[in-house]
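A.B. asks: Have a look at this prediction, sequence included:
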Amino acid sequence: MNRKSWLIIIFSILHLSACSRNNRTASIELSGLNYKEVGIAEFSVDGSNGHSIFPNGGGGAFVCCITIQRTWHAGMKVNVRWIEDAKLLGPWKKRVVEVPKYTEHEIGIFAVHFYPDDTVKVLVTTKIIGHPDYPYPRPN
């Protein structure tokens, strides 16, 4: 084989190995839902920035992107940080949150739910709040 053939083979192998690494993750949109009486001025998940959320609002805005593993594994967690009330900008609140099981077919958006007691739940889903199978209903 000549040098050009070897270069083509090496380039092809490198290209295929890069693609296989990229197939292990997915970049999906990030969305927040706020069930608190105070707004969320800013939030992030593992360093990916979300949007501001009005009190008792959210779910309609999406920010690109957060990178997740295509294959869920037990013990998968994310770091969620947020600041409440855009007027006062208090200290960052932080939670380490377990990611519930998902399949590759459920990879659509990464939803972050903020509750009045500072509990945070996350979800990888293709469903929107209000769907009968959505696991986190809006609290009363």
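C.D. replies: Noted; the coordinates are in hand.

A.B. asks: Every contact and neighbour count from this point should use C-alpha atoms.
C.D. replies: Will do.

A.B. asks: Can you classify Asp118 by secondary structure?
C.D. replies: Classification of Asp118 by DSSP: H, G, I helix; E, B strand; the rest coil places it in coil.

A.B. asks: Now the residue nearest the centre of the chain: which helix or strand?
C.D. replies: Geometric centre of the chain, nearest residue: Phe110, 3.5 Å, by Cα atoms, centre = their mean. Mapping Phe110 onto the secondary structure by DSSP states H and E places it in strand 109-114.

A.B. asks: now do Trp82
C.D. replies: Counting by DSSP H and E, Trp82 is part of strand 77-84.

A.B. asks: this is the other structure I want to compare:
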Amino acid sequence: MNSYFSHKAQLRWWQLLIAILLMAMVSACKPEPKPMTAGITGYNFTREGVQNYSVNEMYGSNLPPYGGGGSLSCCVLLPAKWTPELRATVHWTIGDWTVPYEQIESLSTKEQIRCCWSQRTLTKTVPIEPYGEDGGDLQVFFLPGDEIKVYVSNYGLGHEKHPSGLAYPENPNPPTDKEK
């Protein structure tokens, strides 16, 4: 009798082991979620124009001072699931005129640039803010002090569900009617 129970116990042990191995094989065979493709757009919260920019070597369009959004460039690949170590490398050229345009409008374009154009090219690797399974467009925020924030969202600025909580960029010192 003892050998019968021992044989039965061994059989159950082997069944359990086989079941565990089969479950492990099935779970290992689950495909990883496919990466998502995200369009690139930018928002400029600075007084300088963003002449060009790229995110992970994929180009976005130029952005006026205190402007942006509206158009999408193609594309970056993002993991389907956000992780804390997720980063984006942003490379951009930002610049502006050092004097009011009215002071140099009589000069040739070459003279204007030589005299009064200032630009800088910068690169930063920054975290991508958390995003959900719905993904969205990759949105690059150009902030004062050469700071960058990167969000992934289906919502535009000012929408209550946008993860940044920010409104569309506005010039804090808009030109007066005389200056226009």
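C.D. replies: Received it, and whenever you're ready, just let me know what you need. Source: prediction; values computed, not measured.

A.B. asks: circling back to that earlier point, quick one: the strand holding Phe110 of the first structure to the second structure mean distance?
C.D. replies: Aligned to the second structure and superposed, strand 109-114 of the first structure gives a mean residue distance of 0.3 Å (mean Cα distance after the TM-score superposition for the first structure).

A.B. asks: Give the aligned range of that strand in the second structure.
C.D. replies: The alignment of strand 109-114 of the first structure onto the second structure (TM-score structural alignment) spans residues 137-142.

A.B. asks: Give me the contacts around that stretch.
C.D. replies: 38-46, 76, 148-154 (Cα atoms under 8 Å, 6 or more residues apart in numbering).

A.B. asks: Report the distance from the strand holding Phe110 of the first structure to the chain centre.
C.D. replies: Mean-position distance between strand 109-114 of the first structure and its chain equals 7 Å (Cα atoms, centre = their mean, to the nearest Å).

A.B. asks: Can I take it that Tyr43 of the second structure is in a helix?
C.D. replies: No - Tyr43 of the second structure: not assigned to a helix; according to three-state DSSP it is strand.

A.B. asks: now the aligned residue in the first structure for it, nearest residue through space, not along the chain?
C.D. replies: Counting by TM-score structural alignment, Tyr43 of the second structure lines up with Leu33 in the first structure. Nearest residue to Leu33 of the first structure, sequence neighbours excluded (Cα to Cα, 6 or more residues apart in numbering): Gly58, at 4.4 Å.
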